[in-house]
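Visitor: Let me see the structure of the following:
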Amino acid sequence: MKLFYTPGACSLSPHIVALEAGIDLDLCKVDLKTHTMENGDDFRKINPKGYIPALQLEGGEILTEGATIVQFLAEQKPNAHLAPPVGSLAHYRLLEWLNFLSAEVHKLFKPLFWDGPEDEQKEARESLVRRFDYIEKRLVKDYLMGDEFSVADAYLYVLSRWLEDQQFDMSRWPKLQAFQERMAQRPSVKQALQEEKL
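Guide: Below is the predicted model of the structure:
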């Protein structure tokens, strides 16, 4: 399988999950400003939506949307225990977290990354503080789902790195900071950061 990625972007999440699961991925770097791949080809021919991540499966099919890709990867290696069994309540709790992170947190960074109007940036920052206040209250154990790492933690780790990039005051969220430190010690995270030259 091939992962189309941009260093440090949301594609870092499936990269970490694949390493956790022991799934070998070919990596293809994408420049999001020009929509070109390392070989100069137009990435929109791979993903017409124009954004990463995209995962090319063995048969050539393309899977998009990070929350979907991490679930797919987890289900390829159920013995890695990266997601609860399908049909269990815990599985739906995982979907709940993935949807929240995608729809309510991830999208709020857009005006910050793409130099949106000042009022949009201010509103996004205020909304992000509220969302991460909620996450802070829910981080009562080591990971989002409790004591065990799940694919949602890879996603949260990437989003929390963006807070630092955007110069949020991280001292507001001590549990999140402890989570980041735990995540930074995972071999999969160290390897993904190294491979993406971060």
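
Visitor: all contacts plus neighbour counts: C-alpha atoms, from now on.
Guide: Fine.

Visitor: now for the longest helix anywhere in the chain, which elements pack on it?
Guide: If you go by DSSP state H, the chain has its longest helix at helix 118-138. With contacts taken as 3 or more C-alpha pairs under 8 Å, 6 or more residues apart in numbering; DSSP states H and E, helix 118-138 sits against helix 110-113, helix 174-184.

Visitor: Pull out the buried positions in it.
Guide: Of all the residues in helix 118-138, those buried under the rule 16 or more other C-alpha atoms under 10 Å are 121, 124-125, 127-129, 131-132, 135-136.

Visitor: relative to helix 174-184, how tilted is it?
Guide: Calculated by axes from the mean of the first three to the mean of the last three C-alpha atoms, to 10 degrees, helix 118-138 forms an angle of 80 degrees with helix 174-184.

Visitor: helix or strand right after helix 118-138?
Guide: The first helix or strand that comes after helix 118-138 along the chain, using DSSP states H and E, is helix 151-165.

Visitor: That next one - contacts with which helices or strands?
Guide: Here helix 151-165 touches helix 12-21, helix 66-76, helix 89-99, helix 174-184, going by 3+ C-alpha pairs under 8 Å, 6+ apart.

Visitor: I have a second one here; can you model it like the first so I can compare?
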Amino acid sequence: MKLYYSPGACSLSPHIVLHETGLPFTAVLASTKTKKLQDGTDFHTINELGYVPVLELDNGERLREGPAIVQYLADQVPGKNLAPANGSMERYRLQEWLTFIGTELHKGHSPLFAPGTPEDYKPQVRERLQARFAWVDKQLAGKDYLLGQFSVADAYLYTVSRWGQYVGVDLSGYANIVAFQQRMEQRPAVQAALRAEGLLA
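Guide: Modelled structure (predicted):
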């Protein structure tokens, strides 16, 4: 398998999950700025939408969108318990979290990364994100992970919660999120993905 990624982008989530699975894969750097691979290939020939992540399977088929990719990966190694069983209420809880992180947190950051966003609009964006993270902080009370035990949703939350340091969304007041981030950073798979993306100090 190949994972097309950009350092620190949302592709960090499947990158972490790949390390959790233990499955063999190749990580291929795809610049979100130049839209080119390191060998000069136009990334649009891999994903015409021009963004990461993309998972290329050994048969050449490609899967886009992080929440779909991480569930696919989890289902390849059911014994690792990275996602609850398909059809169970717990699986729908996982999908609920993946959807919330994708729509409320991930896309909620988009205006802060977009160069054309008016400066006077950004405080509203940050305020909305703070409110969403405050809710997540409450959900993590008394739990190590979103579903109680580690799942692919935690890799996505960890990835998105890292972005605040770059766009002025301060999460330091949310003790449960801070503890969650620290817990995640102790996982060997997280360390391996961060190291591979050049994100470890």
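
Visitor: And the TM-score between them?
Guide: The TM-score (TM-score structural alignment, normalised by the length of the first structure) is 0.97; 197 aligned residues with a C-alpha RMSD of 1.0 Å.

Visitor: So which of the helices and strands packed on helix 151-165 of the first structure is nearest residue 159 of the first structure?
Guide: In terms of C-alpha to C-alpha, the element of those nearest to residue 159 of the first structure is helix 12-21, at 9.3 Å.

Visitor: Remind me what that closest one packs against, helices and strands.
Guide: Against helix 12-21 of the first structure (3+ C-alpha pairs under 8 Å, 6+ apart) you get helix 66-76, helix 151-165, helix 187-195.

Visitor: Quick one: average offset of the longest one versus the second structure, please.
Guide: Looking back up the chat, that one is helix 151-165 of the first structure. Helix 151-165 of the first structure: mean distance to aligned residues in the second structure after superposition is 0.7 Å, counting by mean C-alpha distance after the TM-score superposition for the first structure.

Visitor: so that helix corresponds to what in the second structure?
Guide: Mapped onto the second structure using TM-score structural alignment, helix 151-165 of the first structure spans residues 152-166.

Visitor: Tell me which residues are up against the matching stretch.
Guide: 8-10, 12-14, 16-17, 70-71, 74, 82-83, 94, 97-98, 101, 105-106, 145-146, 169-171, 180-181, 184 (C-alpha atoms under 8 Å, 6 or more residues apart in numbering).

Visitor: Reformat the helices and strands packed on helix 151-165 of the first structure as TSV; add distance to residue 198 of the first structure and mean neighbour count.
Guide: Listed next are those as TSV, based on distance: least, C-alpha to C-alpha, whole Å; neighbours: other C-alpha atoms under 10 Å:
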stretch	distance to residue 198 of the first structure	mean neighbour count
helix 12-21	10	24
helix 66-76	19	20
helix 89-99	24	16
helix 174-184	12	16
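
Visitor: and these as CSV, adding distance to residue 112 of the first structure?
Guide: Output for those, formatted as CSV (distance: least, C-alpha to C-alpha, whole Å):
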stretch, distance to residue 112 of the first structure
helix 12-21, 19
helix 66-76, 20
helix 89-99, 21
helix 174-184, 21
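
Visitor: Residue 192 of the first structure: which of these is closest?
Guide: With C-alpha to C-alpha as the measure, helix 12-21 is the member of these nearest residue 192 of the first structure (5.9 Å).

Visitor: angle of the helix or strand following that closest one against helix 187-195?
Guide: Tracing the chain past helix 12-21 of the first structure, the next element assigned as helix or strand by DSSP H and E is strand 26-31. Using the same axes, to 10 degrees, the inter-axis angle of strand 26-31 of the first structure relative to helix 187-195 is 50 degrees.

Visitor: Give me the packing partners of strand 26-31 of the first structure, helices and strands only.
Guide: Strand 26-31 of the first structure makes packing contacts with strand 2-5, strand 36-37 when contacts are defined by 3+ C-alpha pairs under 8 Å, 6+ apart.

Visitor: Mean neighbour count, those strands: which tops it?
Guide: Using mean count of other C-alpha atoms under 10 Å, the stretch among these with the largest mean neighbour count is strand 2-5, at a mean of 23.

Visitor: List the contacts of it.
Guide: 11-12, 15, 25-30, 52-57.

Visitor: Mind giving me the ChimeraX select for the residues you listed, buried ones only?
Guide: Only the buried entries of the contacts of strand 2-5 of the first structure go into this ChimeraX selection, using 16+ other C-alpha under 10 Å:
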select :11,12,15,25,27,29,30,52,53,54,55,56
